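1. Sequence and predicted structure are below.
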Amino acid sequence: MTDFQRQFFARLNIKNKEIVSFKDLPNIMYAMSQSVPFENLNILENNFKEISKENLKEKILINNRGGLCYELNPTMYYFLKDSKFDVHLVSGTVYNAANSIWAVDSGHIATVLQHHNELYLIEVGFGSYLPLSPVPFSGEIVHSVTGDYRIRKETTEKGNYILEMRKSNEFLDQSPTDDWAIGYAFYLEEVNVEKANAAQKIIVEHEGSPFNKVPLIVKLTENGHASLTKDNLTIAKNGKKTKETVTEEQYKNLLHSTFGITLNF
């Protein structure tokens, strides 16, 4: 077992496993969603580092921080690679359904895994929208507490596959919908970690980036999810959503108590 695997298991509060099987992946993905928040604080502190296995280990596994897609998905990728899975990183572009436009180009990074000659998308870095298990390229629907997910082969200006999702009313206190929405488009071709660094550069610098302006911290909880900004804490629990205003002092306390993040203010 590698040091990265040991640190990964410790970060997720799960027992070390010498051999990780494909059947173990849903439990591991769920544990990651409960332990590692989706957050952009390093960008706002202007304190981000190059994306590398060593830097991700230090930030996310040792220092108990979270990150954005280009940090969370490569962290899972390195763990899966060390666990002897056939995996590669892929690049995508998120679709902004609210405005019916593509978000910043190539701003998303995910992992593709091959198992028994079948391809699966491994997604652990898409905010609250987490399948919590591998999504097969066969088009089969994956059901998660956060909604339903499937992959469709379709060539767009942003890729040759699409991750589609259908939101869950139980999870997000929204009306259930029969309509599938595009999460993001992606190319199946392998990209290296330099593409993750390019995604970071785009998200940090682009004026259209949603993550370089205000703090956002999101994490799944046992029966819903929690989302924190500088001004508000939103909790979705058993399908009921509450939103409360927070003071600066409460914000700092919540970072630690709810999301496990300690910052040097």
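-> Looks like it arrived, so ask away.
2. From here on, just use CA atoms for contacts and neighbour counts.
-> OK.
3. Kindly tell me how buried residue 179 is, as a neighbour count.
-> Look at residue 179: counted by other Cα atoms under 10 Å, it has 10 neighbours.
4. what's the burial count for the residue lying closest to residue 52 once chain neighbours are set aside?
-> For residue 52, ignoring the flanking residues on the chain, the nearest one in space by Cα to Cα, 6 or more residues apart in numbering is residue 193 at 7.0 Å. Residues near residue 193, counting by other Cα under 10 Å, number 17.
5. In contact with residue 193, which residues?
-> When contacts are counted by Cα atoms under 8 Å, 6 or more residues apart in numbering, residue 193 touches 51, 52, 74, 89.
6. you'd agree the first one is up against residue 196?
-> Yes. Using Cα atoms under 8 Å, residue 51 is in contact with residue 196, at 6.7 Å.
7. and the comparison structure, right after this:
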Amino acid sequence: MDINVYLQRINYAGHVSVTLESLKELHRCHVMAIPFEALDVQWKRPIRVDLEDIFDKVIVNNRGGLCYELNYLFAHFLRTVGFDVTMVSARIFERGEFGPEFDHMALIVRLEEEEWLLDVGYGDLFIEPLKLRSTEVQLDQFKDYRVEQQPDGRFLLVEALKNSERFRNKYSFDLVPREVSEFVEQCLIKQTSPESHFVKNIICTIPTETGRKTILNNTLKVKSNNQTEQLKIESEEQMLEILRDEFAIDVMHTKERVMV
């Protein structure tokens, strides 16, 4: 892995050190620079949990990706520069229940006698790492979070809008170290199952300093300073222009259709 190319891709200009300050800035830069997107599912391009493929796609060709791509890549990068990283399985809470094991990949970093939850591959989530063993509400850029330890030893991530006391479940996870091969089956299901959110929908999203930009099917939604603007996407050409101009994803050369 070319560390300098990676750092350039995420717009990280500082010195990388195995410190909490550096970890927080790396996480922030990663989330702010690389979108969460499942465009390859719509384009019928297989997503392989292969490090070389992911590096070429995300870092060299300025794409985004799913959790299995982005968190796996970030984990490898962090290990390369000296961090103690574990990949863990998370079960996303949706429609009143938790999904299957390996539904989502998250990361745990052990640093300075503390454990931190990292996740650069969820979509709309925290911008900086969260302290794992803390009962306090942790303030993030746009939302508040809490990591709750459950009686069975698992952990539950919950979030709330700023200044709200109504927290909602995001996902449940444990600290069992996982190998990337264990996520392959769920990664395939998310690309092929008719019930998959990514099969049903075009999605691409990235935070900004003032909010978030999101494509969901034929709508671009831009949130900024608590104001939201929406634009209906009328054509494939317009979709490709928005991907290029708003998300720095240039796929004008592709012949695969983007619109559903």
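-> That came through, no problem. From a predicted model like this one, the values you see are computed outputs, not experimental measurements.
8. So after superposing, what's the score?
-> A TM-score of 0.90 describes the superposed chains when it is computed by TM-score structural alignment, normalised by the length of the second structure; 252 aligned residues with a Cα RMSD of 1.9 Å.
9. before we move on, the earlier item: residue in the second structure matching the residue nearest to residue 52 of the first structure?
-> With TM-score structural alignment as the criterion, residue 193 of the first structure lines up with residue 180 in the second structure.
10. give me the number of residues near the counterpart of residue 96 of the second structure in the first structure?
-> Aligned by TM-score structural alignment, residue 96 of the second structure pairs with residue 100 of the first structure. Per other Cα under 10 Å, the neighbour tally for residue 100 of the first structure reads 9.
11. Quickly note the distance from residue 100 of the first structure to residue 176 of the first structure.
-> 20 Å (Cα to Cα, to the nearest Å).
12. now residue 195 of the first structure
-> Remark: distance between residue 195 of the first structure and residue 176 of the first structure (Cα to Cα) = 36 Å.
13. Give the residue from these two that has the larger number of neighbours.
-> Per other Cα under 10 Å, whichever of residue 195 of the first structure and residue 176 has more neighbours is residue 195, with 20 against 14.
14. average gap between the helix or strand harbouring that one and the second structure?
-> Applying DSSP states H and E as the criterion places residue 195 of the first structure in helix 193-205. With mean Cα distance after the TM-score superposition for the first structure, helix 193-205 of the first structure departs from the second structure by a mean of 1.9 Å once superposed.
15. Give me the next element, helix or strand, following that helix.
-> strand 217-221.
16. Tell me the counterpart of residue 216 of the second structure in the first structure.
-> In the first structure, residue 216 of the second structure lines up with residue 229, judged by TM-score structural alignment.
17. Tell me who's in contact with that match.
-> With contact set as Cα under 8 Å, 6+ apart, residue 229 of the first structure has these partners: 214, 215, 216, 217, 251.
18. cool, and residue 232 of the first structure?
-> Residues near residue 232 of the first structure by Cα under 8 Å, 6+ apart: 243, 244, 245, 246.
19. what do you get for residue 192 of the first structure?
-> With contacts defined as Cα under 8 Å, 6+ apart, residue 192 of the first structure is in contact with residue 89.
20. dump the residue contacts of the residue nearest to the spatial centre of the second structure.
-> The residue lying closest to the centre of the second structure (Cα atoms, centre = their mean) is residue 121, at 1.6 Å. Contacts for residue 121 of the second structure (Cα under 8 Å, 6+ apart) come out as 31, 36, 65, 66, 67, 68, 69, 70, 71, 105, 106.
21. Leaving out the residues flanking it, which one is nearest to it?
-> Of all residues not flanking residue 121 of the second structure in the chain, residue 67 sits nearest, at 4.0 Å (Cα to Cα, 6+ apart).
22. swap in residue 232 of the second structure?
-> Leaving aside its sequence neighbours, residue 232 of the second structure sits nearest to residue 219 (Cα to Cα, 6+ apart; 4.7 Å).
23. now residue 78 of the second structure
-> residue 85 (7.1 Å).
24. Okay, and the corresponding residue of the second structure for residue 71 of the first structure sits in which element?
-> Alignment note: residue 71 of the first structure maps to residue 69 in the second structure; criterion TM-score structural alignment. Per DSSP H and E: residue 69 of the second structure is located in helix 67-80.
25. before we move on, what about residue 233 of the first structure?
-> strand 232-237.
26. average gap between that strand and the second structure?
-> Mean for strand 232-237 of the first structure is 0.5 Å (mean Cα distance after the TM-score superposition for the first structure).
27. on that earlier part again, could you name the helices and strands sitting against the helix holding residue 69 of the second structure?
-> Helix 67-80 of the second structure sits against helix 51-54, strand 84-94, strand 104-111, with contacts defined as 3 or more Cα pairs under 8 Å, 6 or more residues apart in numbering; DSSP states H and E.
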